[in-house]
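>>> predicted model and sequence follow; I will ask about them next.
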Amino acid sequence: MGNCAIAGRFYLTIGGKQISARGAFDIQPLNYEREGEANQDGTIFVSEKAVPAEASGSLSYSRDLNLETLYQICGVPATIELVNGDTFVFPAAMVVGTPKLNTEKGEISDFKIISQTCRRVLGA
């Protein structure tokens, strides 16, 4: 078997409720980031700092899901399941940023969740 891309559909579930996502979601599962810089003598060093794991994208607007409801999401499990079966689990997700309702597209854009950790579960 060769390598195959993991593109296509995915499913977003927050607090046990499946939500209809639009387009692609960007997932940043690491909870740290590194930066490299140089000393005055040209030697380099790397510093690392903690950051939240996050996922961001757009959701389909529905009467069941509005901006106030999104902001009430705090500390609940969120999962993003790819069609190949791989799943990214955010165990205590919180909504951050400023989600916006685009009435022309019927979508909530700039939707972002963060969590202290993210765990990747490989599909079968």
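Cool, got the structure. Residues are numbered from 1 along each chain as shown.
>>> from here on, contacts and neighbour counts on C-alpha atoms
Noted.
>>> identify the residues contacting the residue nearest the centre of the chain.
The centre of the chain sits closest to Ala55, judged by CA atoms, centre = their mean, with a distance of 1.2 Å. Listed by CA atoms under 8 Å, 6 or more residues apart in numbering, the contact partners of Ala55 are Phe25, Asp26, Ile27, Gln28, Pro29, Lys112, Ile113, Ile114.
>>> comparison target below:
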Amino acid sequence: MSSPNAGGFVELTIDGVRYSISGELEIEETNFEAEAQVNQDGTVSRTQKPKPYKFSLSIRDRQGPSIQRLLYRDDTLIDVSAIEKQMKRGVLLTGAFATGTPKRNTANGEISGIEIVSDQMRFIS
């Protein structure tokens, strides 16, 4: 039987340090994208191409070490987990790195535009 729960609390951990998510966490759980193609005779087909697993998120700046410097160092591969408390499941990206263009809002402390990508993902409990 499936759970009636959706949403709820999310615990984000980057290399063992917990961070507060300020907005939604979007998780791309597939490492491919598919697109419909229409052939010249009107029939349809599908093409697929690989892509990384991805977390898209915004976090709250707590006046600690610069999260941008932590995530965007050239030599850093990180492990990132997101535990969905009410859903009783989690997702782990290992050997990940950050992409995107982070922006820090000085009025509310939100750092947005962060993406974490990896070619390795697994579900954890």
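That came through fine. These numbers come from a predicted model, not from an experiment.
>>> TM value for the aligned chains?
Overlay of the two chains. TM-score (TM-score structural alignment, normalised by the length of the first structure): 0.89; 122 aligned residues with a CA RMSD of 1.6 Å.
>>> just to revisit the earlier point, shared with the second structure, which of the contacts of Ala55 of the first structure?
Compared against the second structure with both residues aligned by TM-score structural alignment, their matches' CA atoms under 8 Å, the contacts of Ala55 of the first structure retain Phe25, Asp26, Ile27, Gln28, Lys112, Ile113, Ile114.
>>> got a winner among the residues you listed for most neighbours?
Counting neighbours by other CA atoms under 10 Å, Ile114 leads those with 26 neighbours.
>>> returning to that earlier point: which one of the contacts of Ala55 of the first structure sits closest to Gln40 of the first structure?
Distance ranking of the contacts of Ala55 of the first structure against Gln40 of the first structure, using CA to CA, places Gln28 first at 32.5 Å.
>>> isn't the closest one right up against Ile80?
No - using CA atoms under 8 Å as the test, Gln28 of the first structure is too far from Ile80 to be in contact (11.9 Å).
>>> what is in contact with those two at once?
By CA under 8 Å, 6+ apart, no residue touches both Gln28 of the first structure and Ile80.
>>> okay, the kept ones among the contacts of Ala55 of the first structure in a markdown table with secondary structure and distance to Gly36 of the first structure next?
Shown next, in a markdown table, are these (DSSP: H, G, I helix; E, B strand; the rest coil; distance: CA to CA, whole Å):
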| residue | secondary structure | distance to Gly36 of the first structure |
| --- | --- | --- |
| Phe25 | strand | 27 |
| Asp26 | strand | 24 |
| Ile27 | strand | 23 |
| Gln28 | strand | 19 |
| Lys112 | strand | 27 |
| Ile113 | strand | 27 |
| Ile114 | strand | 25 |
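>>> any chance of those in JSON lines, with distance to Phe88 of the first structure too?
Below are those laid out as JSON lines (distance: CA to CA, whole Å):
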{"residue": "Phe25", "distance to Phe88 of the first structure": "12"}
{"residue": "Asp26", "distance to Phe88 of the first structure": "11"}
{"residue": "Ile27", "distance to Phe88 of the first structure": "8"}
{"residue": "Gln28", "distance to Phe88 of the first structure": "10"}
{"residue": "Lys112", "distance to Phe88 of the first structure": "14"}
{"residue": "Ile113", "distance to Phe88 of the first structure": "12"}
{"residue": "Ile114", "distance to Phe88 of the first structure": "12"}
